[in-house]
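Asker: Sharing a model that was predicted from the sequence below.
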Amino acid sequence: MAHHKSAIKRWHQSLRERERNRSRRTRARNAIRKLREAVAAGDAAAISEALSKAYSAVDRAAKKGAIHDGKADRLKRRMAALVNKHQQPAA
């Protein structure tokens, strides 16, 4: 445990930020899960809306530092590939 007043304050701040980051990461993961469910269901309107919400949640998490920028880019590429694969007609 920290002993200096400033270190104690910083510790409290880090705990609050940790909770915020956990919330942002969870929100992003849930949005991605909903996108996968929409793709599995095959509803084009739901896919479009879920993709938009998932992109927004991932971008917001990256902007706030809850996830790394590279991870956000990788997740968005994978989501786009999933949607594109679903929208292509089966040959």
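Answerer: Okay, I see it. Numbering: from 1, shown residues only.

Asker: Going by C-alpha atoms from here, please, whenever you check contacts or count neighbours.
Answerer: Will do.

Asker: What helices and strands are in contact with the helix or strand encompassing residue 60?
Answerer: If you go by DSSP states H and E, residue 60 is part of helix 44-63. Under the contact criterion of 3 or more C-alpha pairs under 8 Å, 6 or more residues apart in numbering; DSSP states H and E, helix 44-63 touches helix 5-41, helix 69-87.

Asker: Check it against this one:
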Amino acid sequence: MANTPQARKRIRRNEARALVNGNRMSRIRSFVKKVEAAIAGGDKEAAAQALAAAQPELARGVARGVVHKNTASRKFSRLTKRIASL
């Protein structure tokens, strides 16, 4: 258990940040799932639009430190490649 006031504050802060970061990751995953659903449906136009909406969310996740830059880049690249192959 935390013994110092600073450690207690860090625990409170970490819990609050975990909620915010969890919500951000959930939002990013939702956007990516929309792209994947459009790809699975075979609708290239809808998939491209969903990818255009997901890209800023991934970039925002990178900027906020929730997603690593290379992870976002890899996801975007793979989704783009899958859409191009439709």
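Answerer: Done, it's in. The shown structure was predicted, so the numbers you read here are calculated from the model rather than taken from an experiment.

Asker: care to give me the TM-score?
Answerer: Overlay of the two chains. TM-score (TM-score structural alignment, normalised by the length of the second structure): 0.87; 86 aligned residues with a C-alpha RMSD of 1.4 Å.

Asker: quick one on the thing from earlier: average gap between the helix holding residue 60 of the first structure and the second structure?
Answerer: For helix 44-63 of the first structure, the mean deviation from the second structure after alignment is 1.6 Å (mean C-alpha distance after the TM-score superposition for the first structure).

Asker: Which positions within that helix qualify as buried?
Answerer: 46-47, 50-51, 53-55, 57-62 (16 or more other C-alpha atoms under 10 Å).

Asker: returning to what we had before: could you dump the helices and strands packed on helix 44-63 of the first structure into TSV with mean neighbour count added?
Answerer: Listed next are these as TSV, based on neighbours: other C-alpha atoms under 10 Å:
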stretch	mean neighbour count
helix 5-41	15
helix 69-87	14
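
Asker: before we move on, back to that, how far does the helix holding residue 60 of the first structure sit from the chain's center?
Answerer: Relative to its chain's centre, helix 44-63 of the first structure lies at 8 Å (C-alpha atoms, centre = their mean, to the nearest Å).

Asker: Equivalent analysis for stretch 11-26 of the first structure, please.
Answerer: Mean C-alpha position of stretch 11-26 of the first structure versus that of the full chain (C-alpha atoms, centre = their mean) differs by 15 Å.

Asker: mean per-residue distance, that stretch to the second structure?
Answerer: Per aligned residue, stretch 11-26 of the first structure averages 1.0 Å (mean C-alpha distance after the TM-score superposition for the first structure).

Asker: Grab the nearest non-local neighbour of the spatially most central residue of the second structure.
Answerer: Central residue of the second structure (C-alpha atoms, centre = their mean): residue 28, 3.1 Å from the mean position. For residue 28 of the second structure, ignoring the flanking residues on the chain, the nearest one in space by C-alpha to C-alpha, 6 or more residues apart in numbering is residue 57 at 5.9 Å.

Asker: In the first structure, what residue corresponds to the one you found?
Answerer: Aligning on TM-score structural alignment places residue 57 of the second structure opposite residue 57 in the first structure.

Asker: how far away is that match from residue 25 of the first structure?
Answerer: As judged by C-alpha to C-alpha, to the nearest Å, residue 57 of the first structure and residue 25 of the first structure stand 8 Å apart.
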